[in-house]
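Asks: Turn this into a structure:
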Amino acid sequence: MAVANAAKVSPSTVSRAFNHPDLVNPATRKRINRAVEKLGYIRNRAAQAIHGRRNATIGLIVPTINHAIFAEVIQSFSDAIDEAGFTLLIASHGYSLEREYDMIRKLMEHRVDGIALVGLEHSEATFRLLRQQDTPCIAIWNYSGTSDMPCVGADNREAGRLAARHLLQAGHRDIGLIFPSIEGNDRARQRLEGAMEEIRAHGVEVRDGWRQESPYSITLAKQAVRGMMDSDQRPTALVCGNDVIAQGAIFGVQSRGLSVPGDVSVIGIGDFNGSLDMEPGLTTVRIPAEDIGKVAGQRLTGLIVSETRELFRYRCDLKCIVRGTTRPLT
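Replies: Coordinates of the predicted model:
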């Protein structure tokens, strides 16, 4: 009724907008959606649940399930909440913060007991909805000492610094960077910022054309590297936004008849499953995904069971794992 009053329509029109939106005038739908967002209204699709009783479900929304990037953290998070008697509902938003908001609403309509999100960058509508519904929530993968949201993760800016520092300490000064779009992706943005800060702190500037953008795709990362390798002046080392991009970068270097690390050193970030088994093994900054998922699952279920709203911030340790894709510049 509150939505109908705010949108100045009948309750039946609101119901129709939810269940059969194609039968409602677009302008009317827009007015109803504005009222829904303003009020933080959530339909109860689990109305059969006993009032006040937990449904023992937790929603996890990740940017993608198309790569191994989040596989390990998802598995350990799922194991941790399972031990506490909760079931996982998972969704992906494809790096769209607007779609993430829609996913959160759908999970809340099913009356999940808690929400886990990746990263600390979300739309204002998302933050407002979480406040309005007073839903226990946690941010996974990112750490910030000033976060207003409970978080369990890594300092991604420091991860970028560690990757660049390894190459700089190995004597490299001609350094290229391959990172995904930073739009709506605070992990990528902070890693890139950290790498650039470390490079500039050593009095080094990245040449024009040596900073390339690639999504989390081996194929597209391979293509992005080829241009750098074809120029008269090419970098002697590459910092990659994560291990998927690093793998593509290695293929791109090799496709031009060059060797890794003989001609070009490559470092990734993440240390995903399989990075050790590459030939040569990938040098990378290890982010302990299993620990992050486990701690996040334990902390979130603890919030739900205790019905508290403790603001905690857990920072995991990072480590540069040196393998076979980097070498000192002689």
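Asks: CA only for contacts and neighbour counts going forward, please
Replies: Will do.
Asks: Now do the same contact list for the residue most central in space within the chain.
Replies: By C-alpha atoms, centre = their mean, the chain has its centre lying nearest to residue 118, at 4.6 Å. The contact partners of residue 118, taken as C-alpha atoms under 8 Å, 6 or more residues apart in numbering, are 61-63, 139-142.
Asks: excluding its backbone neighbours, what's nearest it?
Replies: residue 140 (4.8 Å; C-alpha to C-alpha, 6 or more residues apart in numbering).
Asks: Following up with a second sequence; could you model it the same way so I can compare the two?
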Amino acid sequence: MSRYFNQPDQVSPPLRERIEAAVQALGYVPNLVAGGLASARGRIVGMVIPNISGPIFAQTIQAFSDTLSRHGYQLLLASSYFSEAQEESAVRAFLGWSPAALVVTSHFHSPATEKMLADADVPVVEIWDYRPERAPLQVGFLHHQVGVQACRYLLDKGHRRIAFVQNSAAGDLSALERRDGYVEALGEAGLEPWVFVPSADCAPFEAGKQAMEALIRRNPRPEAIIFANDNLAAGALLAGQRAGLRLPEDMAIVGFGDYPFANMLLPSLTTLRPPSREIGEVAALRVLQHLGALACDGEVQRLNLLACELIARESA
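Replies: Presented below is the predicted three-dimensional model:
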């Protein structure tokens, strides 16, 4: 019975089905305290995500959780809401429970969090980012390159007056790396950057609307706009239509995230699709390999660079 709960992959399918039927019939709940707190907590992996409610992280969370659970591990999740202080609090709480491993998002942490991660005696993974020089295992992509990719796409389309709209969440520092990539690509083309910063902590759709209304009043106005995420882009797209703009003829729009609604907008949204599900799957596999729950040929692969895909649709 204990193997069914702790190492389900080592239980044959027929036996697993019989035990599951008995568990369901009896309403059985395993007593983790009786099994030993250290053992129980050692089956938990903590993850800190910037925004649990955001669709951009949903596939990562689901893929990570699904992969862990197939091997008897459970995910414990916390949200930092793009706050280094809240991330620090969550990391401290998780480490106090002696988890099997800890997953954090990006490389932007407070000094106290950096020290806790460095001193942790469990595997630490940084996801949604890629910094080979850092000690934690890396699973993600280069945000700077995403900004370069989006800008070069618009340059290749013939646009020269290209603006960038930052995220209204001030703590989204990864979006600033995408902005820096945009600035670099424009500079290489001999062009000046044009960055719009929405009101602090303005709701994303409203921030996109605010940006569009401000930028179309400029003379000359931008020929194209890159947005820090698809929510901003959608708010701007709707505001542009209300203002009588023809999109993309009068202004091209590019987002980031490929949110579920991106293909449903009219015009459909050109965007950068991050490898959300793959990040979750690869991170979970590396954690399981590190813990010995999955076989690994040699050392666990520490650096895992994935790619974002530009999805060309109607808006640009």
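Asks: what about the residue nearest to residue 118 of the first structure, is that helix, strand or coil?
Replies: strand (DSSP: H, G, I helix; E, B strand; the rest coil).
Asks: about what we covered before: which one in the second structure is aligned with the residue nearest to the centre of the first structure?
Replies: Aligning on TM-score structural alignment places residue 118 of the first structure opposite residue 105 in the second structure.
Asks: my guess is the residue nearest to residue 118 of the first structure contacts residue 149, does it?
Replies: No. Look at residue 140 of the first structure against residue 149 with C-alpha atoms under 8 Å: they stay out of range, at 10.3 Å.
Asks: Those two: which is more packed in?
Replies: residue 140 (29 against 18; other C-alpha atoms under 10 Å).
Asks: what does the more buried one align to in the second structure?
Replies: Per TM-score structural alignment, residue 140 of the first structure is aligned with residue 127.
Asks: same deal with residue 313 of the first structure?
Replies: Looking across to the second structure (by TM-score structural alignment), residue 313 of the first structure lines up with residue 303.
Asks: Just give me the neighbour total for residue 306 of the second structure.
Replies: The burial count for residue 306 of the second structure: 19, using other C-alpha under 10 Å.
Asks: Now do the contacts for the residue nearest to residue 118 of the first structure.
Replies: 116-119, 151-153, 292-293, 296.
Asks: Can you list which of those are found in helices?
Replies: 292-293, 296 (DSSP state H).
Asks: Looking at neighbours, which among these is most surrounded?
Replies: residue 296 (28 neighbours).
Asks: Which residue comes closest to that one once chain neighbours are left out?
Replies: Nearest one to residue 296 of the first structure, counting by C-alpha to C-alpha, 6+ apart, is residue 152 at 5.8 Å.
Asks: what do we get in the first structure for residue 184 of the second structure?
Replies: Residue 184 of the second structure maps onto residue 197 in the first structure, by TM-score structural alignment.
Asks: oh, I was asking about residue 232 of the second structure
Replies: That one, residue 232 of the second structure, aligns with residue 245 by TM-score structural alignment.
Asks: In contact with that match, which residues?
Replies: Per C-alpha under 8 Å, 6+ apart, neighbours of residue 245 of the first structure: 178-179, 214-218, 221-222, 268.
Asks: Can you point out the helix or strand that includes it?
Replies: Assigned by DSSP states H and E, residue 245 of the first structure belongs to helix 243-254.
Asks: State whether residue 163 of the second structure is indeed within a strand.
Replies: Yes. Under three-state DSSP, residue 163 of the second structure falls within a strand.
Asks: Quick check: the aligned residue for it in the first structure?
Replies: Using TM-score structural alignment, residue 163 of the second structure lines up with residue 176 in the first structure.
Asks: any idea how far that match lies from residue 288 of the first structure?
Replies: Distance, residue 176 of the first structure to residue 288 of the first structure, by C-alpha to C-alpha, to the nearest Å: 26 Å.
Asks: And the two? Which one has more around it.
Replies: residue 176 (23 against 20).
Asks: Show the contacting residues for the more buried one.
Replies: Contacts of residue 176 of the first structure by C-alpha under 8 Å, 6+ apart are 206-207, 210-212, 235-239.
Asks: which residues in the stretch 51-200 of the first structure form strands?
Replies: Per DSSP state E, counting those that start in this stretch, the stretch 51-200 of the first structure carries strands over the ranges 57-62, 87-92, 114-118, 137-142, 151-154, 175-179.
Asks: Deepest-packed of the ones you listed, please.
Replies: Ranked by mean neighbour count, the strands of the stretch 51-200 of the first structure are led by strand 151-154 with a mean of 27 (mean count of other C-alpha atoms under 10 Å).
Asks: Packing partners of that strand?
Replies: strand 137-142, helix 289-306, strand 313-315 (3 or more C-alpha pairs under 8 Å, 6 or more residues apart in numbering; DSSP states H and E).
Asks: Tabulate those (JSON lines), appending distance to residue 70 of the first structure.
Replies: Converted to JSON lines, those look like this (distance: least, C-alpha to C-alpha, whole Å):
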{"stretch": "strand 137-142", "distance to residue 70 of the first structure": "9"}
{"stretch": "helix 289-306", "distance to residue 70 of the first structure": "8"}
{"stretch": "strand 313-315", "distance to residue 70 of the first structure": "18"}
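Asks: Quick one: the helices in the second structure, in order.
Replies: Under DSSP H, the second structure gives helices at 2-6, 13-26, 37-41, 55-69, 84-96, 111-119, 143-156, 173-188, 204-215, 230-242, 276-291.
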